[in-house]
Each structure stands twice: as C-alpha cells, then as structure tokens.
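> below are the sequence and a predicted model; questions follow.
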Amino acid sequence: MSCDEWLAVIRRNICAAISQKPEYLVWHVAEADTETIFTFDFHYDDREVLAASADVFNAVADEIPANVTVLFENLWWPGLRLTDARKVKFFFERIERKNVGIMLDTGHLMNTNPRLRTEAEAADFVCRTVDKLGPYAELIKGVHLSCSLSGKYLRSFERKVPADSSAEVIWRHIAAIDRHKPFTTTAAKQILQCVQPQYVNHELAYETIEEMIPLMQQQLSVAR
C-alpha cells in the first residue's frame, strides 16, 4: 500500500467516525509491529514516532470538523508515552490543528513502569507523571480508566518472537501486558482527583455484558 492509499484509508475511517457526530476522536500515537511487541527491540525511538505521527495527522486533519476535539492517547510502545514532558512538547508543537488534547490511558501509563506492584504505587506514579508534565498536563481532557499491574510479566517473558505468532498468541501477549482490570481501591479516585478529566471511560476487559456489569460496578464503587 502506498502512502497516499494509506492516508486515504485513514480519511475514510475519520469520515466514518465523524458520521456518528462525536464530541471527540481518539488518536493513538505509537509504533510497534508483530516482531517488536515481543522483542522490544524497536525500530524507531519516541521522537521519530512522534514526528511521523504528527505529519500523518496534519495530512488528514482537514477531515475533522473544528468543533470536534482530537485527543491523542498514550501507549507503552515508542511514541506518546507521557513519561517525558519534553517529548510531549515536541509532539504538540508539530500539531497544526487547534482543539486537541490528551486521552490519558492509566493502564498504558502503568505499563511503562514494570516496578509497580500495588494500586497505591500505580496511583502515585500516574499522579507524579502528570505533575511532571507541567503546563502540558492541562491538555489531558479524558481518562481511559483501568488497572494494569503487569510488571511480573513484563520482566519475565522471553524477548523473542515465538514460533507460533498467530493472532491468538499475539492477543494473549498484549493482554498479559495491558490487563484492563478494574481498580479495587481508592487509587482510582486519587487519579481522577489529580487529573480532573472532562471525560472518563471505564475501559475494562470482558467477554459478555453479564461479565462486564460487576467489573464496572467494582471500579465505579472506588472511583467516585
């Protein structure tokens, strides 16, 4: 697929989303492939991914109405990790559109720190990271709220591509890193009080609606 064809696909996806008349769109900023998600031997560093992501966004941003906010989401792969205010500045200085911000995914941020063992440590880490963003913390308009204490797995899995790299194996690997579990303590409330987001999305992993309901109830009970 050529660059122009790829951008055309992104434009079509944006138009499909805009047809639903959303208040905001979420744009992930990261780069990894089916090899590097296992090896962690990434081909590009944060700044290279941030610069390229800004270029791609600027090339298609005219598809987005001015009244629709675009929130760039952090991940733990190279890109917008939110762990370095200088890189956040580097990225947003390259964005040529107004009405943008950050969607803070708590689980993704926790995945950048495999030393975290408890929800209390995680809340402290998230709040300290946000505080270190300085004025760029004001760009955080929304939170994808979930708990991901995956440090044991991050420290232990073998850094090589498995013989079986099927979609199921890839999914199990990513899900082992990015847990999407509900918070069970007031660490959730601490994070929300620190960030004061306009939008909160309880982004939890579940198979059925019946399974989702108690998970949502659990997290809501400690986030309010």
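Done, it's in. None of these values were measured; they are calculated from a predicted model.
> C-alpha from now on. contacts and neighbour counts both.
OK.
> would you mind measuring from the residue sitting furthest away from the middle of the chain to residue 24?
The outermost residue of the chain, judged against the average C-alpha position, is residue 163 (28.3 Å), by CA atoms, centre = their mean. According to CA to CA, to the nearest Å, residue 163 and residue 24 sit 40 Å apart.
> now do the SS call for the residue farthest from the centre of the chain.
coil (DSSP: H, G, I helix; E, B strand; the rest coil).
> quick one: it from residue 169, how far?
Separation of residue 163 from residue 169 (CA to CA): 10 Å.
> please enumerate the helices of this protein.
In the chain, the helices defined using DSSP state H lie at 3-18, 36-39, 46-60, 85-92, 106-110, 119-132, 151-156, 167-177, 187-195, 209-223.
> tell me which of those sits most buried.
The highest mean neighbour count among these, using mean count of other CA atoms under 10 Å, belongs to helix 106-110: a mean of 25.
> who touches stretch 205-224?
The contact list for stretch 205-224 (CA atoms under 8 Å, 6 or more residues apart in numbering) reads 179-190, 192, 202, 204.
> could you redo the last one with a cut-off of 7 Å?
Applying CA atoms under 7 Å, 6 or more residues apart in numbering, the contact partners of stretch 205-224 are 180-186, 188-189.
> neighbour-wise, which of the residues you listed leads?
residue 188 (26 neighbours; other CA atoms under 10 Å).
> A further structure is provided below for comparison with the first:
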Amino acid sequence: LVETISNLGDMKDYIKGIHLSKSLSGKYVKEQIEKYKNKDIDYSEVNNEIIYHILNIDEHKPFTNNKINNLIEMINPKFLVYEFITTSLEELSDFIKTQNKVLGL
C-alpha cells in the first residue's frame, strides 16, 4: 500500500480522509475464489451467507502494528475515522484504546 501511495505522486494530496480498519482477509478471499470458481451459484443460498462473508472480508478491527503510522504520515489526511464492529461497549473501548496506542495518541 505504501508503494501504491508513493506512485500517486502529488495526487495523494487529494486524499482527505482515511477509513482505518484492519482486515487480514487475503487467505479467506483466496479460499472463497477457489471455492466458487467454475461453480454455478445459487444466489438465494448466497444471500443467507452474505453478512458472514462480508464480515470475514472486512473485519473492522484496530491495527496493532505501528507501521500503519508510516502510511498515515505519508498521506497526512485531514480526517481519520476508526470503523470497528464490536459486540459490546467494553470491546469498542478496548479497540479504541488499542488503535490510539498504536497511533501514539
């Protein structure tokens, strides 16, 4: 992603905000592609699984590696939005504390 932003050159200045949410779903996505490749899909069946599928692609978790700071510094956005999915206010609070700690806030 850092290389992608670097390749934008001055165009990166048009990025005004970042929706920050970690998802390490590459393995899951590749498995799903293989699972449905060359297969007739019953869309009524797929609709029942759609929320589960989306949540496995975009997990909405905080970043725990401070390397994310390099990307944020590179972009220098005006707005930084955390978007988490949690099951309780306690978990939301923990996610916010984790993200703030990694960002040095």
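Perfect, thanks for sending it. Fair warning: this is a prediction, and the values are worked out from it, not measured in the lab.
> hang on, the earlier thing: the helices of the first structure: which one's closest to residue 100 of the first structure?
helix 85-92 (8.8 Å; CA to CA).
> and stretch 18-36 of the second structure, how far apart are its ends?
Note: stretch 18-36 of the second structure ends 32 Å apart using CA to CA.
> oops, could you answer that again for stretch 131-150 of the first structure instead?
23 Å.
> find me the equivalent region of it in the second structure.
Stretch 131-150 of the first structure corresponds to residues 6-25 in the second structure, going by TM-score structural alignment.
> just stretch 36-47 of the first structure next, same as before
Going by TM-score structural alignment: stretch 36-47 of the first structure matches no residues.
> picking up where we left off before, okay if I get the helices of the first structure as a markdown table plus distance to residue 144 of the first structure?
Converted to a markdown table, the helices of the first structure look like this (distance: least, CA to CA, whole Å):
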| stretch | distance to residue 144 of the first structure |
| --- | --- |
| helix 3-18 | 19 |
| helix 36-39 | 22 |
| helix 46-60 | 21 |
| helix 85-92 | 18 |
| helix 106-110 | 6 |
| helix 119-132 | 13 |
| helix 151-156 | 20 |
| helix 167-177 | 16 |
| helix 187-195 | 10 |
| helix 209-223 | 12 |
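> among these, which comes closest to residue 28 of the first structure?
For residue 28 of the first structure, the closest of the helices of the first structure is helix 46-60, at 9.1 Å, according to CA to CA.
> out of the helices of the first structure, nearest to residue 73 of the first structure?
Taking CA to CA, helix 106-110 is the member of those nearest to residue 73 of the first structure, at 9.1 Å.
> out of the helices of the first structure, which comes closest to residue 142 of the first structure?
helix 187-195 (8.7 Å).
> could you measure the aligned residue in the first structure for residue 77 of the second structure against residue 160 of the first structure, distance?
Using TM-score structural alignment, the partner of residue 77 of the second structure in the first structure is residue 197. Counting by CA to CA, the gap from residue 197 of the first structure to residue 160 of the first structure is 38 Å.
> neighbour-wise, which of these two wins?
A count of neighbours by other CA under 10 Å puts residue 197 above the other of residue 197 of the first structure and residue 160, at 17 against 13.
> hang on, that one packs against residue 141?
Yes. Counting by CA atoms under 7 Å, residue 197 of the first structure does reach residue 141; the two are 5.0 Å apart.
> okay, the nearest residue to residue 194 of the first structure once chain neighbours are set aside and residue 196 of the first structure: tell me how far apart.
Leaving out its chain neighbours, the residue that sits closest to residue 194 of the first structure by CA to CA, 6 or more residues apart in numbering is residue 127, at 6.2 Å. Using CA to CA, one obtains 11 Å as the distance from residue 127 of the first structure to residue 196 of the first structure.
> now do residue 18 of the first structure
Residue 18 of the first structure is 26 Å from residue 196 of the first structure, by CA to CA.
> pull the number of nearby residues for residue 143 of the first structure.
Residue 143 of the first structure has 23 nearby residues by other CA under 10 Å.
> check contacts around it.
103-105, 197, 199-201.
> which of those residues are retained in the second structure?
Retained in the second structure: 197, 199-201, out of the contacts of residue 143 of the first structure (criterion both residues aligned by TM-score structural alignment, their matches' CA atoms under 7 Å).
> which of those lies closest to residue 92 of the first structure?
Nearest to residue 92 of the first structure out of these is residue 197 (CA to CA; 18.9 Å).
> dump the residue contacts of the closest one.
Contacts of residue 197 of the first structure by CA under 7 Å, 6+ apart are 140-143.
> repeat that with 10 Å
103-104, 138-143, 191 (CA atoms under 10 Å, 6 or more residues apart in numbering).
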